[in-house]
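J.: give me a model of this one.
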Amino acid sequence: MSFPRPSRTLSAALVGVVAATALVAINPGGVVLSSAKRTVPVEQRASEAPNVFFPVVSKYARDRKTFGKRPGTEIQAPCGAAVRAATAGTVLLSSSPTSGPNLVRVVTSRGKLTTYYGYMRRARVTNGQIVAAGQQLGNVGDLGIAKKCSLYFAITNGFSGVIKIDPSRWLNNYVGKPVPQTSLFDNNGFVLASFNALGASHTPSARYAGYASRTPKQVAMLAGYNVDVVGLQEFERVQRTSFLAAAKGTYDIYPAVTDKNSANSIIWRKSTMEFVSAETIGVPYFQGRIWQMPVVLLKHKASGRMAYFINVHNPASIRKYGDQSKWRAKAIAIEKAKVVELRKTGRAVFLTGDLNDRTKAFCPLTEGKLMISANSVPSMACAPPKTLWIDWVFAAGPARFTSYVKDMKPKNARISDHPIILTKAYLAE
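T.: Now for the predicted structure:
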């Protein structure tokens, strides 16, 4: 079986137009379904991180479409309504007589897309802070030259903001879709994935072929999506040997030795990522038996920035072993503690894995804004995304995402019993 080869920009390759009231939906072939006509006003259109958000949260929000009279538009809404970032980026705070004392700029990359948020009564971010799409920036106000409660919203592209963009048209085109550029934090990022390869010991079966047939197709899939780093679960000894032979030197791998613990491995594309160091952490698996899970420090060659990658597999509750929920909870606690430890270095930390839990995995890992999943917004409380699954990609620290896809292609093609989680990740420092 062959898989289509998307372009280097994951978001452009995997995500298209979304239906007016729906989240991104992927059909069995992995192609995003679209609606020929939107019926919901852009002010109320649904979106999910890391896609573009409408900047005001209010059922009363109304874009007055004033572009032309000024470089931006005024979005009328009640004072105090939440203002959120349309895209991920870096915050720059300033003031102006027209926009008021709480002018927020969110810069994707220098000389690239920048969004402006004015008239606000209050800014809830700090200068230099990195934000995710959908993250609150402040509150609607009536400061500057505002004549009534509203948000002044503008967009520029290019150094010194030389190219002004009609923000109303831009929002109508992109709310609910990935941001239309490849650069964030002055780099082009990398494709990070999580994939349960379906252990060789579970096949062949009536539904799934043996590893010898499935593994080369998995290699082709990863190559087709230009995956740079992937956390693999159920990656048993014979699969590893078959995978590396089919990949022909494209990837490096940790653990470097083959034993039971190598069933959970991290692989990375040698042309884009450089190995720095590695270790393992002991995590309880079935019946509390400790398995060593990989932790790798990699350098992103294009940006020169480094990040930690942790890959785990927490035990499922199955007939053979019964309820494993207490061991999953202990595993999450250990994994969270490792993230906290690694964050003390100042570097970003990514966690991939089959956690065999949805909110019970998400909430402990994200509370207090410790981490975000690739499809969530930072929150002090538990604020899970609408789309929940047991396979995850999380990030902590100076990193954000611009694309998230739960691709059912490998499950539908029966090369695994899981989807592959594909993300576009960027390091801010």
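J.: hey, let's count contacts and neighbours off CA atoms from now on
T.: Fine.
J.: how about residues contacting stretch 350-365?
T.: Here stretch 350-365 makes contact (C-alpha atoms under 8 Å, 6 or more residues apart in numbering) with 193-196, 230-233, 307-316, 328-329, 332-333, 336, 371-373, 381-384, 388-396.
J.: now the buried members of those.
T.: Among the contacts of stretch 350-365, those classed as buried by 16 or more other C-alpha atoms under 10 Å are 193-196, 230-233, 307-316, 328-329, 332-333, 336, 371-373, 382-384, 389-396.
J.: circling back: filter the contacts of stretch 350-365 down to the ones in strands?
T.: 193-196, 230-233, 307-313, 372-373, 391-396 (DSSP state E).
J.: quick one, what contacts S303?
T.: Residues near S303 by C-alpha under 8 Å, 6+ apart: N187.
J.: ok, it to T115 distance?
T.: 24 Å (C-alpha to C-alpha, to the nearest Å).
J.: F401 too?
T.: 17 Å.
J.: which one of the two is surrounded by more residues?
T.: Higher neighbour count among F401 and T115: F401, with 31 against 24, using other C-alpha atoms under 10 Å.
J.: which residue packs closest to the more buried one, ignoring adjacent ones?
T.: Leaving aside its sequence neighbours, F401 sits nearest to A425 (C-alpha to C-alpha, 6 or more residues apart in numbering; 4.5 Å).
J.: which of the three states applies to that neighbour?
T.: strand (DSSP: H, G, I helix; E, B strand; the rest coil).
J.: give the burial count for it, as a bare number.
T.: 23.
J.: my guess is it meets P398, correct?
T.: No: A425 is beyond contact range of P398, at 10.7 Å (criterion: C-alpha atoms under 8 Å).
J.: next up, for comparison:
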Amino acid sequence: MAALLLGMVLGAGALRLAGGTGSDGEAARLAEGTVAPSPTSTPTSTPTPGTPSQFTISSLNVLGAGHTGPHGNKKGWASGEQRMRWLTNVIRDNGVDVIGLQEFELPQYRVFMQMAGDEYGIYPGQTWGPKATRNSVAWKLDEWELVSASWVEIPYFHGNLMRMPVVLLRNLASGQEAYFSTFHNPANARGPAAKWRKQATDIEIALVNRLRAESGLPVYVTGDMNERDIYFCRMTSGTDMLAANGGFNDGGSCGPARPTYIDWIFGSPETTFTEYAANRGPRIRRSTDHPMIVAQAALPPVVTDPDCPTPTPTATPTPTPTGPPTPNVP
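T.: Predicted coordinates:
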């Protein structure tokens, strides 16, 4: 059953974008591209029935190595490699099980893999080439295993499309499967980018709704969205997602928790989030200009259908979105 549901999602192919992002031609252009799924894996361990899934999830913009290189704009900072050594130790010390990384450039990727490559799986890594590491999802190998991995195209500076990862992971203890993604929506550093952030958010909202509707599995979104209230209100009104740090959206009024950051963790509503923190400890402050967002997440035990021995998702799928065509999603 799980394989069938996954196949439905991965078989979506190159579809089109939902949401009001401009002309039909522009929306279609943004969604062009073929999803490149990896084969579905089979479980490598036997989960214990009735076990809840409990894990530490994080989002971290590590400040790309180029910013502190010879031609960078962060003079006086340590090198990308040194900063990543500090951050890798912080990730370990926080017991992070799944993390979305942004601005994770090749020198930083190499340090992370050298220090923690036997502890963490990562996607895409260099799967798409040396620049592909910039947005990656990493997970503890003794807690999670990769079921499948793919990508969605997001407009970045000047609308240039960048692949950003979406992975389906299986918890080794509980058997629970869940989708994890990480995004970096463009800042105004190279000119006004609100248009591109809006289109990126449209794609991310449609992605969440598509995954929820077609699989019913939990979905998690991490990333540097370069927006505070706007992103929170759009994501929570357009999907059933909750922010790890709380906030409210009752359809008539909306407000994120304060203080509010441009770095986010969202999860589907069957998740219980606790111990949210925007960590700006000494090692983080000298390593990056972003906080490390960390939260504890818990999911109830999966329910096993006697007619389908694979654990079934705990979530209730949302209705399939109607209206404009749906996006290019895994």
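J.: hmm, P294 of the first structure is touching I281, no?
T.: Yes: contact criterion C-alpha under 8 Å: P294 of the first structure and I281 qualify, at 6.7 Å.
J.: neighbour count: these two, which is higher?
T.: A count of neighbours by other C-alpha under 10 Å puts P294 above the other of P294 of the first structure and I281, at 22 against 16.
J.: number of residues surrounding the aligned partner of E234 of the first structure in the second structure?
T.: Here E234 of the first structure is matched to E103 in the second structure, going by TM-score structural alignment. E103 of the second structure has 22 neighbouring residues, counting by other C-alpha under 10 Å.
J.: what does T312 of the second structure give?
T.: By the criterion of other C-alpha under 10 Å, T312 of the second structure has 20 neighbours.
J.: measure stretch 59-75 of the second structure end to end?
T.: Separation of the first and last residues of stretch 59-75 of the second structure by C-alpha to C-alpha is 25 Å.
J.: report the buried residues of it.
T.: By 16+ other C-alpha under 10 Å, the buried positions in stretch 59-75 of the second structure come out as S59, L60, N61, V62, L63, G64, A65, G66, H67, T68, G69, K74.
J.: surely the third one meets H290?
T.: Yes: when contacts are counted by C-alpha under 8 Å, N61 of the second structure is listed as touching H290 (6.1 Å).
J.: and the aligned residue in the first structure for Q82 of the second structure, what element?
T.: Superposed on the first structure with TM-score structural alignment, Q82 of the second structure falls opposite S213. In the assignment (DSSP states H and E), S213 of the first structure maps to helix 211-224.
J.: specify the angle between that helix and strand 229-233 in degrees.
T.: Counting by axes from the mean of the first three to the mean of the last three C-alpha atoms, to 10 degrees, helix 211-224 of the first structure lies at 160 degrees to strand 229-233.
J.: buried stuff in helix 211-224 of the first structure?
T.: Per 16+ other C-alpha under 10 Å, helix 211-224 of the first structure contains these buried residues: Y211, R214, T215, P216, K217, Q218, V219, A220, M221, L222, A223, G224.
J.: next, the angle strand 391-396 makes with the longest helix anywhere in the first structure.
T.: Across the first structure, the helix with the greatest residue count (assigned by DSSP state H) is helix 325-343. If you take the same axes, to 10 degrees, helix 325-343 of the first structure sits at 30 degrees to strand 391-396.
J.: which bit of the second structure covers helix 325-343 of the first structure?
T.: Going by TM-score structural alignment: helix 325-343 of the first structure matches residues 194-212.
J.: residues near L4 of the second structure, how many?
T.: When counting by other C-alpha under 10 Å, one arrives at 10 neighbours for L4 of the second structure.
J.: please say which position in the first structure it maps to.
T.: Aligned by TM-score structural alignment, L4 of the second structure pairs with nothing in the first structure.
J.: ok, now which ones touch the residue nearest in space to the middle of the first structure?
T.: Central residue of the first structure (C-alpha atoms, centre = their mean): A374, 2.3 Å from the mean position. Contacts for A374 of the first structure were tallied using C-alpha under 8 Å, 6+ apart; they are A49, P50, V393, F394, A395, R400, F401, S403, Y404, T423.
J.: about what we covered before: if you count contacts, what does the helix holding S213 of the first structure end up packed against?
T.: helix 237-247 (3 or more C-alpha pairs under 8 Å, 6 or more residues apart in numbering; DSSP states H and E).
J.: mind listing what's buried in the helix it packs on?
T.: Buried, per 16+ other C-alpha under 10 Å, within helix 237-247 of the first structure: R237, V238, Q239, R240, S242, F243, L244, A246, A247.
J.: quick one: the second one and G199 touch, right?
T.: No: judged on C-alpha under 8 Å, V238 of the first structure makes no contact with G199 at a distance of 9.4 Å.
J.: shared neighbours, those two?
T.: Shared contacts of V238 of the first structure and G199 (C-alpha under 8 Å, 6+ apart): Y211.
J.: re the thing from before, could I get the buried residue list for the longest helix of the first structure?
T.: Quick answer for helix 325-343 of the first structure (16+ other C-alpha under 10 Å): 325, 327-336, 339-340, 342-343.
J.: next helix or strand past that helix?
T.: Downstream of helix 325-343 of the first structure, the next assigned helix or strand under DSSP H and E is strand 348-354.
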